[in-house]
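In: Sequence and predicted structure, then a few things I'm wondering about:
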Amino acid sequence: MTKSPVKRAIILLNLGSPDSTEAPDVKRYLTEFLMDGKVIDYPWLFRKILVQGIIIPSRTANSAEAYKTIWTNDGSPLIHLTRQLQQALQQQVDEPVEIAMRYGNPGMELAYERLLAKVPDLEEVIAIPLYPHYAMASYETAVDHAKEIHRKKNYSFGLRFVRPFYNEPHYLQALSEKIRPYLSKDYDHILFSYHGVPARHIRKSDPTHRHCLSSADCCDLPSLAHSRCYRHQCFATTKEVVRILDIPEGKYSNSFQSRLGKGWLEPFTDIRLEEMPREGIKKLLILCPAFVSDCLETLEEIAIRGKETFMEAGGEQYEMIPCLNADPLWVQALAGWTKEIGTGSQEMILK
């Protein structure tokens, strides 16, 4: 007797965005984001004082202005681009596809309910966190939040997560082909700018409790820690991309952006953008592989402010390579992963 196929659905998980560029919406979004204990990992009371007493009052207006520089007629670029990805993926898979944001709207519960409305006897949801690399403040919090909503609502369907895909061949190929056309241009250097995280996050995520950041070359030494080491995974992505594209040694480097205070991963992108022209790097290509969808951190921080920093320091040419967004090869990679569920490359919760 032939077994009936499992009734599945797909959720694409992304970071999120304010509902508008108005200060109350930006404040609400920043509060939800920064009060997450996996983003600012201090005790709750201290975090509340820091976030609501210091950070929110000082950052809301500036953040609102930053969002205004990238806002479109379709609203938030990140939300709009994630919806485009959803639509493109839906054309390649039979299962219904929804999107959910870790912070803001649309939320995780709404995504679950929309899928249940489409498939009342839903048996399994495949959740794809749109983060190539493992980090407490991105992949981990998205997965934990999805699990928590699943538990609280006592949903009967199972839940699977695609693991970080920083070294997955189809992702690397899609990313490399996105970069390839830019390499035909006259450039001096290509900078892989990854989102920064505090060094303490790297140590907290280390399952061995002794490997990460223990030496200058820890990311090159074999260890179980690499399965959750954001720094190692970023370097691994760069290493594979430059291999695929045959980018010469000395023609590329890594940096980390979006720092909030001291003790974050180095080198810092903003500092490197100031230094490079003095080192003879006048024509720069830059990309942000930690993001698969263009957002505030790519469109405003890198494409606008980063360019200003580089050009004012003496640069002559600066170009940001867009994120994968809804690139066809990237969509094909996602579709392929959903069809390979059950091969052992995903984790699972069963009800």
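Out: All right, it came through fine.
In: contacts, neighbours, all on C-alpha from now
Out: Will do.
In: Share the number of residues neighbouring G104, please.
Out: G104 has 20 neighbours, counted by other CA atoms under 10 Å.
In: Tell me which residues touch it, please.
Out: Going by CA atoms under 8 Å, 6 or more residues apart in numbering, G104 touches G16, S17, P18, D19, Y29, E32.
In: how about those in a markdown table, adding distance to H145, secondary structure and neighbour count?
Out: As requested, the contacts of G104 are exported to a markdown table (distance: CA to CA, whole Å; DSSP: H, G, I helix; E, B strand; the rest coil; neighbours: other CA atoms under 10 Å):
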| residue | distance to H145 | secondary structure | neighbour count |
| --- | --- | --- | --- |
| G16 | 13 | strand | 21 |
| S17 | 16 | strand | 26 |
| P18 | 18 | coil | 22 |
| D19 | 20 | coil | 17 |
| Y29 | 16 | helix | 20 |
| E32 | 13 | helix | 13 |
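In: Next up, a structure to set beside the first:
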Amino acid sequence: MSKGILLVNLGSPDSPSPKDVKKYLGEFLMDERVIDVPLVARTILVKGIILNTRPKASAAAYQKIWWEEGSPLIVLSERLQEKVQQKVEYPVALAMRYGSMTIKKGLQELVDKGCTEIKTIPLYPQFAMATTETIDVKVDELVAKHFPDIKITRTPAFYNREDYINVLSKSIGETLNDLDYDHVLFSYHGVPERHIRKSDITNGNCQMNGKCCFKMGSKQHEFCYRHQCEITTVNVAKKLGLKNGTYSTTFQSRLGFDPWLKPYTDRTIERMGKAGTKKMAIVTPAFVSDCLETLEEIAMEGEEIFHEMGGKEFTVIPCLNDRDDFAEVLSTMVEEWATAETKAV
């Protein structure tokens, strides 16, 4: 069987215009694994309210961070794809879960190159219903409908791979080593608390109090986003030798009024600024590519909040983006899969 690799990231509007942003948000927010309420309620919320109020403001935000080459997330993902392709002997395609760079196009590209066995790699270190799971489900739907002759191999969350933690720690350390800081904030994309419960394969073992996240060996941790975020922070802090009290984990980008994972990033920045923290560094390990949430929400809005509350220095550490060593981690995943498949045959 001829092998191929499909890297999948979140996606982006085709342009920062309100029209394109509205189209993108419509697809994204109507996904039942992003806003997981019944279709009627989701339609009223998204099409009746959000898409009539949010696209203009979101477009303005995208315009602030848009590059001459296009969407930062798309450009950085393409650069990463090229580097992974240079390191592996199999065709590597790139797709987005939402937007015009569809997963169907990515699969078709690999099929056109003769691939019959495809490994999908969602570019999310931690598993979440609204990220990894929606990619897996979409791939399954497309294969059943359009590509029944290909075999798909999924990639599990890689938050606890030693090589990934080494690279993430190195990327953070390169900034911290030259920085005088009071606190390092690890900010992860938030999800509603109910997503954690829905992903609990033990049907109720999750206590939603943060304590069970650190009890190693629990079955639900394979699909527990909160656990995987907390452990990412713990592993990086250990690797960098960060002292207790000098770092913490928070969650950003909440939507609506339901309870989301806490503590919230914006409120933490505000609280710490008020409490006298003067020099903060912030890293966003749920994202491998810099995007709207890192370049605008954190680097612009977060810094503004910090300065308004009395903070002086606010340093945003870049995502892994197209680092050579991160491309090496992904290529190692590919080689491990290819070797295992060869031995199986």
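Out: All right, it came through fine. Here the structure is a predicted model, which is why all the values come from computation and not from measurement.
In: quick revisit: same check for the contacts of G104 of structure 1, but in structure 2.
Out: Shared with structure 2 under both residues aligned by TM-score structural alignment, their matches' CA atoms under 8 Å, the contacts from those are G16, S17, P18, D19, Y29, E32.
In: Identify the farthest-apart pair in those residues.
Out: Taking CA to CA as the measure, those reach their widest spread between D19 and E32, a distance of 12.8 Å.
In: what residue of structure 1 takes the place of E304 of structure 2?
Out: Using TM-score structural alignment, the partner of E304 of structure 2 in structure 1 is E308.
In: so that match sits in a strand?
Out: No. The assignment for E308 of structure 1 is helix, going by DSSP: H, G, I helix; E, B strand; the rest coil, so no strand is present there.
In: buried ones in the helix ranked longest in structure 2?
Out: Among the elements of structure 2 assigned as helix by DSSP state H, the one spanning the most residues is helix 324-344. Residues D325, F326, A327, E328, V329, L330, S331, T332, M333, V334, E335, A338 are the ones in helix 324-344 of structure 2 that count as buried (16 or more other CA atoms under 10 Å).
In: Check stretch 96-110 of structure 1 too.
Out: Residues of stretch 96-110 of structure 1 classed as buried: 96-108 (neighbour count, 16+ other CA under 10 Å).
In: For those residues, give me CSV that also has distance to I126 of structure 1.
Out: Output for these, formatted as CSV (distance: CA to CA, whole Å):
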residue, distance to I126 of structure 1
P96, 10
V97, 9
E98, 10
I99, 12
A100, 12
M101, 15
R102, 16
Y103, 19
G104, 21
N105, 20
P106, 17
G107, 16
M108, 13
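In: Which single one of those residues is nearest to H232 of structure 1?
Out: H232 of structure 1 has its nearest neighbour among the buried residues of stretch 96-110 of structure 1 in R102, at 24.2 Å by CA to CA.
In: corresponding residue for the closest one in structure 2?
Out: With TM-score structural alignment as the criterion, R102 of structure 1 matches R97.
In: State the number of residues packed around the residue nearest to that match when sequence neighbours are not counted.
Out: Of all residues beyond its chain neighbours, the one nearest R97 of structure 2 is L10 (5.2 Å), with distances taken as CA to CA, 6 or more residues apart in numbering. Residues near L10 of structure 2, counting by other CA under 10 Å, number 22.
In: so which helix or strand takes in L10 of structure 2?
Out: Counting by DSSP states H and E, the element that carries L10 of structure 2 is strand 3-11.
In: Can you show me the strands along the stretch 51-200 of structure 1?
Out: 97-104, 124-129, 158-162, 189-195 (DSSP state E, counting those that start in this stretch).
In: which residues of structure 2 does the second one align to?
Out: Meaning strand 124-129 of structure 1. So strand 124-129 of structure 1 sits over residues 117-122 in structure 2, by TM-score structural alignment.
In: next one: the third one
Out: Aligned by TM-score structural alignment, strand 158-162 of structure 1 falls on residues 151-155 of structure 2.
In: neighbouring contacts of that stretch?
Out: Residues outside stretch 151-155 of structure 2 that contact it (CA under 8 Å, 6+ apart): T116, E117, I118, K119, T120, I121, P122, D136.
In: again, only using 6 Å
Out: Contact with stretch 151-155 of structure 2 is made by E117, I118, K119, T120, I121, as judged by CA atoms under 6 Å, 6 or more residues apart in numbering.
In: chain center to that stretch, what's the gap?
Out: Offset of stretch 151-155 of structure 2 from its chain centre (CA atoms, centre = their mean, to the nearest Å): 19 Å.
In: cool, stretch 111-122 of structure 1 as well?
Out: That offset, for stretch 111-122 of structure 1, works out to 26 Å (CA atoms, centre = their mean).
In: next one: stretch 301-311 of structure 2
Out: Taking CA atoms, centre = their mean, one finds the center of stretch 301-311 of structure 2 at 24 Å from the center of the full chain.
In: mind listing what's buried in it?
Out: For stretch 301-311 of structure 2, the neighbour count (16+ other CA under 10 Å) marks G302, E303, E304, I305, F306, H307, M309, G310, G311 as buried.
In: Contacts only, for the last one.
Out: Put plainly, it is G311 of structure 2. Per CA under 6 Å, 6+ apart, neighbours of G311 of structure 2: G273, K278.
In: tell me what the strand holding L10 of structure 2 is packed against?
Out: Applying 3 or more CA pairs under 6 Å, 6 or more residues apart in numbering; DSSP states H and E, we find strand 3-11 of structure 2 packed against strand 92-98, strand 117-122.
In: post-alignment, it versus structure 1, mean distance?
Out: Strand 3-11 of structure 2, aligned to structure 1 and superposed, deviates on average by 0.5 Å (mean CA distance after the TM-score superposition for structure 1).
In: Let me know the angle separating that strand from strand 117-122.
Out: If you take axes from the mean of the first three to the mean of the last three CA atoms, to 10 degrees, strand 3-11 of structure 2 sits at 20 degrees to strand 117-122.
In: Strand 3-11 of structure 2 maps to which residues in structure 1?
Out: Under TM-score structural alignment, the match for strand 3-11 of structure 2 is residues 8-16.
In: again, but for stretch 70-85 of structure 2
Out: With TM-score structural alignment as the criterion, stretch 70-85 of structure 2 aligns to 75-90.
In: E301 of structure 2 and Q228 of structure 2: what is the separation?
Out: 26 Å (CA to CA, to the nearest Å).
In: Hmm, I317 and V288 of structure 2 touching each other?
Out: No. In this structure, V288 of structure 2 is not within contact of I317 by CA atoms under 6 Å, at 11.8 Å.
In: re earlier: between the helices and strands packed on strand 3-11 of structure 2, which one is closest to Y181 of structure 2.
Out: Taking CA to CA, strand 117-122 is the member of the helices and strands packed on strand 3-11 of structure 2 nearest to Y181 of structure 2, at 32.9 Å.
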